[in-house]
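model this:
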Amino acid sequence: MSLVLCLVLGILASASGQPNARASDLYYTDITPVTDETRYTTLNPDIQLNEMNKVKHSKGNIVFTAGERASGDRMIVNHFDGDSLTSAKDVEVLMSYPAGASTGVTLTSIEVYVDMMADDAGGYLTKGGIGQTHVEILLTSNLTRSFVYETFIYGY
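The predicted structure follows:
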């Protein structure tokens, strides 16, 4: 279903004359098992975590959001990833927009949909954010055997 939605949105963006979102616009890490010594916050002790808005849904689904859609904005990035683990582990994912030295657009909204086999997850902006041209997003989950997420970034 997500793949069909992504394909339809890509076709709509092409038909509207606006540039398509490219996966190369987003840097992201693999879904990485972490320990207390390898957590992002341990390796970057001076980082300020700005918690995203969080809505928990049934069956372990969580939606993290920042900002809101604005008239004239468009989807800049859509990214999906997932992994299953052989045993329950703490995991993290780090995403950065734009990737590399490219120039980003002004961000209006970020939505991250997470499905995992754990009690909770965290979604944080660690750099940049809404109204800026860059953002770094940290996703975390403790003691999960499965972690799947889809990210939508909008801007103009």
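
Could you use CA atoms for every contact and neighbour count after this?
OK.

Can you show me the strands along the protein?
27-28, 32-33, 50-51, 53-56, 61-67, 74-97, 107-116, 121-128, 135-155 (DSSP state E).

most packed of these?
strand 107-116 (a mean of 22; mean count of other C-alpha atoms under 10 Å).

What count of nearby residues applies to E68?
13 (other C-alpha atoms under 10 Å).

I76 versus that one, what's the distance?
Per C-alpha to C-alpha, to the nearest Å, E68 is found 14 Å from I76.

What of I11?
Counting by C-alpha to C-alpha, the gap from I11 to I76 is 14 Å.

Equivalent analysis for V135, please.
12 Å.

repeat for Y40
Y40 is 26 Å from I76, by C-alpha to C-alpha.

Quick check: closest non-adjacent residue to G155.
The spatial neighbour of G155 that comes closest, neighbours along the chain excluded (C-alpha to C-alpha, 6 or more residues apart in numbering), is L107 at 4.2 Å.

Next, the second sequence, to be compared with the first:
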Amino acid sequence: MFRVLYLTVAVLGIVTSVTVLGLPHARASDLGYTDITPVTDDTRYTTLHPDVVLTEMDKVKHSKGNVVFTAGGRTPGDRVIVNHYDSESFPSAVDTEVLMNYPSGTSTGITLTCIEVYVEMSADDAGGYITAGGIGLTNVEVLLTSNKTRNFVYETYIYGY
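Purely as a prediction, here's the structure:
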């Protein structure tokens, strides 16, 4: 069964529609996420959800304050489902958390192949965890954490087919 995806593209004031056969429909609004939120020991995700199982994402640290978290890997035929960017600065160093979930509503039926999260911060380290769903499934929840940071910037790419 083929699904039809209709795209509307505006280039130099010309609006056109493109039909792509065989690709399930997904929108950036399919990603739910919290603000980059300062937390205390009492308000951390793991304190509020003590039974959660955290699956640590692969982490590559680059220069100070730059980390890339990944899960899965690119697969022939997959594509970017969601790309999301957010940033926040604070007057003093705080512990922060961000929670993202895909899809934010009902499942779109897209099988996840790869998750990449690029993080830049003033802290020395950060954490990236899958708290539900994951690669090979049609849903995922990702928790990003950082301690003692004055700024936190991240960009997320979720791929699937």
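
Let me see the TM-score of these two.
Once superposed, chain against chain, the TM-score is 0.87 (TM-score structural alignment, normalised by the length of structure 1); 144 aligned residues with a C-alpha RMSD of 1.8 Å.

that older thread, show me the one of the strands of structure 1 that comes nearest S16 of structure 1.
Closest of the strands of structure 1 to S16 of structure 1 is strand 74-97, at 10.4 Å (criterion: C-alpha to C-alpha).

Run through the neighbouring helices and strands of the closest one.
Helices and strands touching strand 74-97 of structure 1, by 3 or more C-alpha pairs under 8 Å, 6 or more residues apart in numbering; DSSP states H and E, are strand 27-28, strand 32-33, strand 135-155.

Could you dump the strands of structure 1 into TSV with distance to V4 of structure 1 added?
Shown next, in TSV, are these (distance: least, C-alpha to C-alpha, whole Å):
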stretch	distance to V4 of structure 1
strand 27-28	22
strand 32-33	27
strand 50-51	30
strand 53-56	24
strand 61-67	20
strand 74-97	13
strand 107-116	16
strand 121-128	26
strand 135-155	14
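
for those strands, which one sits closest to L3 of structure 1?
L3 of structure 1 lies closest, by C-alpha to C-alpha, to one member of those: strand 74-97, at 9.2 Å.

what's the average distance of that closest one to structure 2?
Mean deviation of strand 74-97 of structure 1 from its aligned counterpart in structure 2 after superposition (mean C-alpha distance after the TM-score superposition for structure 1): 0.2 Å.

gap between the alignment partner in structure 2 of N53 of structure 1 and G72 of structure 2?
The equivalent of N53 of structure 1 in structure 2 is D58 (alignment by TM-score structural alignment). Applying C-alpha to C-alpha, the value for D58 of structure 2 to G72 of structure 2 is 9 Å.

ok, now T16 of structure 2?
35 Å.

Quick check: E68 of structure 1 touching T108?
Yes: look at E68 of structure 1 against T108 with C-alpha atoms under 8 Å: they come within range, at 6.0 Å.
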